[in-house]
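Student: okay, sequence plus prediction incoming.
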Amino acid sequence: MDLSQTTAKDLLIDLNAGRMSAVELMRATLDRVAAINGSVNAIVALRDPDELMAEARALDEGPKRGPLHGLPIAVKDLVNVEGIVSSQGSPIFKGFVPEKDDLIAARMRAAGAILIGKTNTPEFGLGSHTFNPVYGATSNPYDPERTCGGSSGGAAVALATGMLSLADGSDMMGSLRNPAAWNNVYGFRPSWGRVPSEPAGDGFLHQLSTLGPMARCPEDLGLLLDVISGPDPRHPHRVTGEDVSPVGAVDPKGMRIGWLDDWGGAYPFEQGIRDMCQDALSVLTQLGAEVELLAPPIEAERIWDSWATLRSWSVAAGLADLTEHRAALKDTAQWELDRGLNMTAMQVHRASVARSAWFRRAVGVFGDCDALVLPSAQVWPFEIEVPYPTEIAGKRMDTYHRWMEVMVPVSLIGLPCLSVPVGFGEEGLPMGMQIFGPRGSDARILSLGAAYHAATGWPQKRPARP
């Protein structure tokens, strides 16, 4: 069984038909983790193998529990999972073992998934480079000297190497889209509110981050999305939506796709990235879609200023209870905390006014286009020892996260967005592009991604080494 080439859908079909047992799949998964994980450090806090085998055996002997019955999944280490160390990559929480599951973990467990451990993440998920003082860095499987991205870096690497067939991620500023691009897999950021967050703390104000699925094909994304979606009565922003599974390929003929490229020159890119995305767009053209280069719908700096304010406000709100541990936080967390704590209410209000203006403008753009496209990253995976890029193509970055600015138009207004692989660059490193639509178009975007996947199949390919 080649777990790196087998979809979650096919594994679940075999489990349900009795052609494979949960014990057999767990044994193959643990063997794969033992063979691969030491070189990439993607899965952390792995549970005792005997306990996992016993849980798989119990599933085989009992009734079917749900759509993920018997499927091993490691949960991103920003999520609390009962009985599994959940550190958030921070020494403050090193060794912390929750007594109950967060909502997303509870939903996966109820669907029959076997939660085997955690996937590595940056400390508190800050920065698109997966390293932390608890578990260390996660390597890119296409070049162990490069970053895998983040913050869902461990999840993306576990998928790319066949240790998992499905993974959960979270995405504020590209945290599942960026690592999907850099590991040749798919990552889907759903419409904001479709997947409820843990019902704790404030439930009204912060609308930037969301949970979402990652996989090696869009159809598998749909399987996990349906499991983790659905309203929770404890959330005031209750979003309903029909199930997206089974995800089938839409016929792109006649669809209008808007290519935003570098946002009129506002976003710098390293060489080759834009060209690769344009080549990927030609696949959609060959399938019958009409691709058109669009002028920037709104000023990039206006979006960025709104984002930088609202993000710091949101991050500081999440870290506020840790102010007494400020010295133990990494420098970027301290920066976000200090900025957020010093903001006035009117600064936040003005940022939200700018966000609202972009949302209204985007509605108009989607009146003419079925989907919009941007690259999924502005740089190639960088050296693993580098905390974050400080310049792109000679342009200095003024913050630790400015190099991910291409993610902000989607994140700021909560649009559904699929990061799809576009192949490999000259050094054999993967890249991706974002396909996104208006809120509520999750099924449509996934179906377009399925058509693209059927024509390309990038996660099942490997680069020709330079």
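Tutor: Done, it's in.

Student: switch to C-alpha atoms for all contacts and neighbour counts from now on
Tutor: OK.

Student: what's the end-to-end length of stretch 229-244?
Tutor: Stretch 229-244 stretches 10 Å from its first residue to its last (Cα to Cα, to the nearest Å).

Student: before we move on, what about stretch 128-142?
Tutor: For stretch 128-142, the end-to-end distance is 17 Å (Cα to Cα).

Student: try this one side by side with the last:
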Amino acid sequence: MSPPLHRQSAAGLAREIRAGDRSVTTVVEETLARIDARNDRTNAFVTVTAERARDAAAQAEQALADGEPVGPLHGVPIAIKDLDDVEGVRTTSGSLLFDDRIAERTDPFAQRLIDAGAIVVGKTNTPEFGLGCTTHNRVAGPTGTPFNPDYIAGGSSGGAAAALADGLVPLAQGSDTGGSIRTPASCCGVFGFKPTFGRVPIADTRDAYSHHTPFSHIGPLARTVEDAALMLDVMAGVHPADPFSLPTPTQSFTAAVHDPIDDLSIAYSPDLGVYPTADSVRTLVGEAVDAFDTAGATVERADPEFGLSNEDILDAYYTFATVLWEGLLDGLTEEGLDPRGGDRDKLTDSTVETILDAESVSTQALTAAQRVRTQVLRGMTDLFDEYDLLACPTLGVPPFEIGELPTEVAGESVEPRRGWLLTQPFNMTGQPVGTLPAGLTDDGLPVGFQLVGPRLAEDRVLAASGAYERVRPWRDRYPA
């Protein structure tokens, strides 16, 4: 018997639609009704494209009736992050500056999803310009995890992860420059995947070279590993507007999910050797990683040798990120806006602080940060000489209450905005990383862990993730 729509996988739903067991128009109407009934709980969606989705559903239904060839996501509802563009749909980027901006183009990854038959039902919430590890802005307000909406959904793809965990859509797109796919996946108990840098093209028409410092990634979030792999199969591939874009591998990502992992060795690090991590996180992640032994892999305790403190890594990451933020400032100015003056009141204090920080970074600081980045890369390269994959927590803490930020983790002081993340080293290296659900705390809040592979080894990460899901399925943990 087929599960209810809000529990059905995207792959399963696509099969049912192609077989005629579900109507696309019914699927879209039920999806829109669920969003309408439940979005107030988490504030996952900021824009719902109901009429556009209904029109697309009618066309999709007609294509099936006419016997036309259809794509792998034909009729499957999907959500797009509100940093990214779909022509004719509002893109606010979480900022009052763009509260009424309508996109004039569709980003390449989104066009590929639409061409594969996916039906965009709306845009999901994000912090202003994606500059945050929690999701809150002055356009739409905060987004909470469905497990307890008073607690953070993570950021910056918080709306995407919350929409999945609350059963509003089966697929959602995210982006990740410092953990923005993996952090929400951890906070909402879903699977999030940051592929190798360049695997999914990013077409910035103003600066095609801006996304490598640090590495920015487009990737899928889903309730199952297979669904994320299916979505990645559609989005990946070379695009002429992205000079870093990569060709797709011979084997599909979906097929890789079912590869055996008997020969894989996995290094498990509870803290990457340098990050403070709460006891509850260590316990849940340690128990979760044991499942890889059951699935056939070999797990050993080992840390990457960075020769750095977590503060060194965070400072270097922050220096890199200012390169992107300086580009943001230039872009706002080119659009006739004055973020330092007349338009200052439309920006949050944290965004203004970030922009001002960007103006003060020297070339010497950037050079020093590149050397730190090289040490991180060397540490990961040496680890992968001995092991096939690395498992570690995604965050040092479980989700916390909206409006709060950690100042201390496991008795150590941390930088409140980013010091509780174990995600940023892998935006320095550009390696593929999945975040998987480890379990729930005693308070019922999700905790996730990262599975990191060498560059271009998405197949390895997906195979181990799929094996883990088969041993420790999480689909029945969702609150609704």
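Tutor: Received the coordinates, thanks. Fair warning: this is a prediction, and the values are worked out from it, not measured in the lab.

Student: got a list of what the residue nearest to the spatial centre of structure 2 touches?
Tutor: Centrality entry for structure 2: nearest residue to the mean C-alpha point is residue 181, 1.7 Å, by Cα atoms, centre = their mean. Contacts for residue 181 of structure 2 (Cα atoms under 8 Å, 6 or more residues apart in numbering) come out as 155, 156, 157, 174, 175, 192, 193, 194, 219, 220, 221.

Student: which SSE is the nearest residue to the fifth one once chain neighbours are set aside in?
Tutor: Nearest-residue entry for residue 175 of structure 2: residue 218, 4.4 Å, with adjacent residues in sequence omitted and distances by Cα to Cα, 6 or more residues apart in numbering. Taking DSSP states H and E as the definition, residue 218 of structure 2 sits inside strand 217-222.

Student: coming back round to it: with secondary structure, neighbour count and distance to residue 280 of structure 2 as extra columns, can I get the contacts of residue 181 of structure 2 in JSON lines?
Tutor: Below are the contacts of residue 181 of structure 2 laid out as JSON lines (DSSP: H, G, I helix; E, B strand; the rest coil; neighbours: other Cα atoms under 10 Å; distance: Cα to Cα, whole Å):
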{"residue": "155", "secondary structure": "coil", "neighbour count": "32", "distance to residue 280 of structure 2": "21"}
{"residue": "156", "secondary structure": "coil", "neighbour count": "33", "distance to residue 280 of structure 2": "24"}
{"residue": "157", "secondary structure": "coil", "neighbour count": "38", "distance to residue 280 of structure 2": "24"}
{"residue": "174", "secondary structure": "strand", "neighbour count": "31", "distance to residue 280 of structure 2": "27"}
{"residue": "175", "secondary structure": "strand", "neighbour count": "25", "distance to residue 280 of structure 2": "27"}
{"residue": "192", "secondary structure": "strand", "neighbour count": "33", "distance to residue 280 of structure 2": "21"}
{"residue": "193", "secondary structure": "strand", "neighbour count": "33", "distance to residue 280 of structure 2": "23"}
{"residue": "194", "secondary structure": "strand", "neighbour count": "32", "distance to residue 280 of structure 2": "25"}
{"residue": "219", "secondary structure": "strand", "neighbour count": "28", "distance to residue 280 of structure 2": "28"}
{"residue": "220", "secondary structure": "strand", "neighbour count": "26", "distance to residue 280 of structure 2": "27"}
{"residue": "221", "secondary structure": "strand", "neighbour count": "33", "distance to residue 280 of structure 2": "24"}
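
Student: rewinding a little: just tell me what the residue nearest to the centre of structure 2 corresponds to in structure 1.
Tutor: Alignment note: residue 181 of structure 2 maps to residue 176 in structure 1; criterion TM-score structural alignment.
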